[in-house]
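# Have a look at this prediction, sequence included:
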Amino acid sequence: MTRWTPDPTFYPSPRDAAGAPAEQLAYVAAFDRAAEQPDAIAVIDTDPASDTYGRVVGWTDLPNTGDELHHFGWNACSSALCPTAPHPHVERRYLIVPGLRSSRIYVLDTKDDPRNPRVVKEIPAEELAAKANYSRPHTIHCGPDGIYVSALGAGSGGSGPGGIAVLDHTTFDVRGQWEADRGDQFLAYDFWWHLTRDVLVSSEWGTPEMIEDGINPELLLGRKYGHRVHFWDLAKRTLVQSVDLGDQYQMPLELRPAHDPTKEYGFVGVVISVEDLSASVWLWHREAGEFTISKVIDIPAEPADPADLPPALKPFGAVPPLVSDIDLSVDDKYLYVSCWGTGELKQYDVSDPFQPVATGSIRLGGIVGRAAHPSFPDERLAGGPQMVEVSRDGKRVYVTNSLYGSWDDQFYPDGVGAWLAKIDVDAENGGMDLDPRFFPHGDEFRGRRVHQTRLQGGDASSDSYCFP
């Protein structure tokens, strides 16, 4: 008799996941801004005892050019253990990799040779448009009943509305559009959920033409980018409530709900305020049946000599933090906030989510600062901490430095480069230190820029849980 057991990298609770073994590999999206070479998934050795620690040990080119890989994810994760999950025996085996510019989606198998994933399926833009009426796939989340894909644009013409498509767990076919009733939601970006409360949360950036060529000053100063957060009935797929942060708070992007399934709160990062160039982090929570959102972290712009600034910022004489990613540790204790403009990664103790306490800071790159890595102290870095990924045990943080090709060029016109840094964390008391042995960069990425990182076996932004 065959005995079926769940994937050993699935954990019923956040506490169990935090006790998981350390990752041995990291998968990194590498893209060619010039679209002359194919984009790729680079594989990095993360085992400190290995002779190849901190080096690229695997590489998978994709079959096309011009994809601009973005926020990829696993086909399945710990949500498969939820009581309502119809597929409890799926494996964390495939990486689902969207091309933000091409609208293609790739499926890569990591099982047979984890250091050399192989492309096993390509979902063309035409299929995503025909079956879900979406384009520009952006973010992947593994749900208990399928693979969820956010998209910025509509399938016909590409403008909008953006939203969520669902892929089949087994065949990876596009099932269709997730929303049954979207109300007045039009702009899209990230999404995540409180599974045990049947709540999905989504955020806003802009339609493809609003972001394609960099940030548009007229749209920004006209307060036309997204500034709302939406709350949905996950089971009925209907919009229940939208909360407007105020149109001065442009681009609420990354959403990080509490991992504890008994909690009903989460954080969203806001890129910029048009009133003072500050960035901020907001907390959503439910009060008397309704969701409310309040600002809990404010990060001011830093004054700078206009001569040191790119053309887009010279009139302001300041560097905006440009918070473009946040990440919450699996134990819900530490929130990490990437300030891509100033070149800073901030750490906050959010044990009390209403009262974050700053506990650590790392400087790398920055529009003006160009802070160096300790292993290459004479090398002025471009870019800054952008995509942030936290290990399941909360002891390691990985950051990459590219945001989006055209936005890189706008804020770092002399070149953004490519680098991946690892940060060691004091998970008990807070505080961070750069690992001097781990800094793949430059030619190691073969002329590509690097964006999203995924950790073998899962990470803080890949899994959701149904048991406390």
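Thanks, I have the structure now. Numbers count the residues shown, from 1 in each chain.
# use CA for all of it now, contacts and neighbours both
Noted.
# how about the helices of the stretch 301-450 of the chain, start to end?
405-411 (DSSP state H, counting those that start in this stretch).
# now the strands: where do they sit in it?
With strands called from DSSP state E, counting those that start in this stretch, the stretch 301-450 of the chain shows them at 302-303, 318-319, 323-328, 334-339, 344-349, 357-363, 388-390, 396-400, 420-425, 432-434, 449-455.
# and residue 185, which of the ones you listed is closest to it?
Proximity to residue 185 (Cα to Cα) singles out strand 323-328 among the strands of the stretch 301-450 of the chain, at 21.7 Å.
# got the contact list for residue 241?
Shown in contact with residue 241 (Cα atoms under 8 Å, 6 or more residues apart in numbering): 230, 231, 232, 291.
# got those residues as TSV, with neighbour count and secondary structure columns?
Output for those, formatted as TSV (neighbours: other Cα atoms under 10 Å; DSSP: H, G, I helix; E, B strand; the rest coil):
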residue	neighbour count	secondary structure
230	20	strand
231	21	strand
232	21	strand
291	17	strand
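# Just want the angle from the helix or strand hosting residue 285 to strand 334-339.
Assigning secondary structure by DSSP states H and E places residue 285 in strand 279-287. Using axes from the mean of the first three to the mean of the last three Cα atoms, to 10 degrees, the direction of strand 279-287 lies 140 degrees away from that of strand 334-339.
# Give me the distance from strand 279-287 to the chain's centre.
Its chain's C-alpha centre lies 18 Å from the corresponding centre of strand 279-287 when counted by Cα atoms, centre = their mean, to the nearest Å.
# what angle do it and strand 323-328 make?
Using the same axes, to 10 degrees: strand 279-287 against strand 323-328 is 50 degrees.
# What is strand 279-287 packed up against?
strand 265-273, strand 290-299 (3 or more Cα pairs under 8 Å, 6 or more residues apart in numbering; DSSP states H and E).
# can you tell me which of those comes nearest to residue 388?
If you check each of these against residue 388 by Cα to Cα, strand 265-273 wins as the nearest, at 12.6 Å.
# try this one side by side with the last:
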Amino acid sequence: MLSCLGDKDGNAEGNGFLLLDSDFNVKGRWEKPGHSPQFGYDFWYQPRHETMISTSWGAPAAFTKGFNLEHVKDGLYGRHLFVYSWPGGELKQTLDLGNTGLIPLEIRFLHDPLKDTGYVGCALSSNMVRFFKTADGTWNHEVVISVPTLKVKNWILPEMPGLITDFLISLDDRFLYFVNWLHGDVRQYNIEDPAKPVLSGQVWVGGLLQKGNDVVYMTEDGKELQFDVPPIKGNRLRGGPQMIQLSLDGKRLYVTNSLFSAWDRQFYGQDLVKKGSHMLQIDADTRRGGLTVNPNFFVDFGAEPDGPSLAHEMRYPGGDCTSDIWI
């Protein structure tokens, strides 16, 4: 099943879900007629609860040209979750996340197939929103992690969101990891109580606020600060942490730094596009919590024979915590 973002002209009306057979021939639409979401992007399902929930990025005509805040006001970006019957394809409920859930991207249920809760990362609002089933069988949501918007100087706006672009949940459902693509940090939260995540690790691996850049953030007492981002194997880190993948034992978190070429160029300039992206490894403490950047691991996609390349998604061949769903 494929999630679609829009029609051939870049309008959001063309979104929905396509089913392919084992030979990759299109069989048709998955959702019932008249049950397409307003916007498309990611989805995740929990078979024992007979539910699939999808997220909403925006109209391709808007985001392919780079990000424009006016497009949010014009309604060209999403703020809803769409709750479907699984595998029936009937749209049962639409959750309006409001201003606390602008541009919801990646979505994950807990891996435990009995659990009826999960999270969605809302990029522009920089919030992690938990969704859950209520006693009457409908679904609700609440903000459980909020990344403060920072006051900055020498940037296009006076305030900078973290921009949560990716997150994942460890296979044992103990830890949640997410990135702030603009700020430049990767975070680890203990979610043994799903409603009350606890910050347990944080590292800085790029971002607009690293030392050596022009952009600085202002503290409440008026000080100008930047974050220290050490080079890896002699390489200054480009861009910000974007897509992540976790080893099956939960001990190694891999990070790439390209979001979307138009946005890469807009927010990080030609440096990231011309030099290409890279992949890093962050070691995770799975007992007490904590993150440490591995100083000996650096994959340079700018050095590819047909490069420079912009690396994005990562997958394990036998399945991983961002693809496996149990029944």
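Structure's in. What do you need? Since the model is a prediction, treat every value here as computed from it, not as a measurement.
# coming back round to it: okay, the strands of the stretch 301-450 of structure 1 in TSV with distance to residue 466 of structure 1 next?
Shown next, in TSV, are these (distance: least, Cα to Cα, whole Å):
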stretch	distance to residue 466 of structure 1
strand 302-303	41
strand 318-319	41
strand 323-328	17
strand 334-339	21
strand 344-349	24
strand 357-363	28
strand 388-390	20
strand 396-400	24
strand 420-425	27
strand 432-434	30
strand 449-455	21
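# which one of those lies closest to residue 160 of structure 1?
For residue 160 of structure 1, the closest of the strands of the stretch 301-450 of structure 1 is strand 323-328, at 22.0 Å, according to Cα to Cα.
# How much space separates residue 146 of structure 1 from residue 166 of structure 1?
6 Å (Cα to Cα, to the nearest Å).
# Which one's more surrounded, those two?
More crowded of residue 146 of structure 1 and residue 166, by other Cα atoms under 10 Å: residue 166, with 26 against 22.
# which residues sit in contact with the equivalent of residue 399 of structure 1 over in structure 2?
In structure 2, the residue matched to residue 399 of structure 1 (TM-score structural alignment) is residue 255. Neighbour list for residue 255 of structure 2: 241, 242, 243, 244, 245, 279, 280, 281, 282 [criterion: Cα under 8 Å, 6+ apart].
# What is the nearest of these to residue 66 of structure 2?
Nearest member of the contacts of residue 255 of structure 2 to residue 66 of structure 2, counting by Cα to Cα, is residue 242, at 16.3 Å.
# The closest one maps to what in structure 1?
In structure 1, residue 242 of structure 2 lands on residue 386 (TM-score structural alignment).
# from what I can see that match touches residue 401, true?
Yes. Using Cα atoms under 8 Å, residue 386 of structure 1 makes contact with residue 401 at a distance of 5.0 Å.
# what helix or strand is residue 274 of structure 2 on?
Judged by DSSP H and E, residue 274 of structure 2 forms part of helix 261-275.
# What lies in contact with that helix?
Counting by Cα under 8 Å, 6+ apart, 64, 65, 66, 67, 208, 238, 239, 258, 302, 308, 309, 310 sit against helix 261-275 of structure 2.
# mind checking how far residue 98 of structure 2 is from residue 150 of structure 2?
Taken as Cα to Cα, the span from residue 98 of structure 2 to residue 150 of structure 2 is 21 Å.
# Quick one: the strands in the stretch 1-150 of structure 2, in order.
Counting by DSSP E, counting those that start in this stretch, the strands of the stretch 1-150 of structure 2 are 2-4, 16-20, 26-29, 43-46, 51-54, 80-85, 91-96, 104-109, 117-122, 127-133, 139-146, 150-153.
# Tabulate those strands (a markdown table), appending distance to residue 162 of structure 2.
Shown next, in a markdown table, are the strands of the stretch 1-150 of structure 2 (distance: least, Cα to Cα, whole Å):
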| stretch | distance to residue 162 of structure 2 |
| --- | --- |
| strand 2-4 | 26 |
| strand 16-20 | 29 |
| strand 26-29 | 35 |
| strand 43-46 | 23 |
| strand 51-54 | 22 |
| strand 80-85 | 20 |
| strand 91-96 | 22 |
| strand 104-109 | 14 |
| strand 117-122 | 10 |
| strand 127-133 | 9 |
| strand 139-146 | 10 |
| strand 150-153 | 8 |
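# Which one of the ones you listed lies nearest to residue 201 of structure 2?
strand 139-146 (14.1 Å).
# residues in structure 1 aligned with the closest one?
Strand 139-146 of structure 2 covers residues 291-298 of structure 1 once aligned (TM-score structural alignment).
# compared with structure 2, how much does that stretch deviate?
Superposed on structure 2, stretch 291-298 of structure 1 shows a mean distance to its aligned partners of 0.3 Å (mean Cα distance after the TM-score superposition for structure 1).
# Residues touching that stretch, excluding its own?
With Cα under 8 Å, 6+ apart as the test, stretch 291-298 of structure 1 has contacts from 231, 241, 243, 245, 278-286, 354-356.
# Would you mind listing the buried residues in it?
Using 16 or more other Cα atoms under 10 Å as the test for burial, stretch 291-298 of structure 1 gives 291, 292, 293, 295, 296, 297.
# ok, now stretch 193-203 of structure 1?
So, applying 16+ other Cα under 10 Å, buried residues of stretch 193-203 of structure 1: 193, 194, 195, 196, 199, 200, 201, 202, 203.
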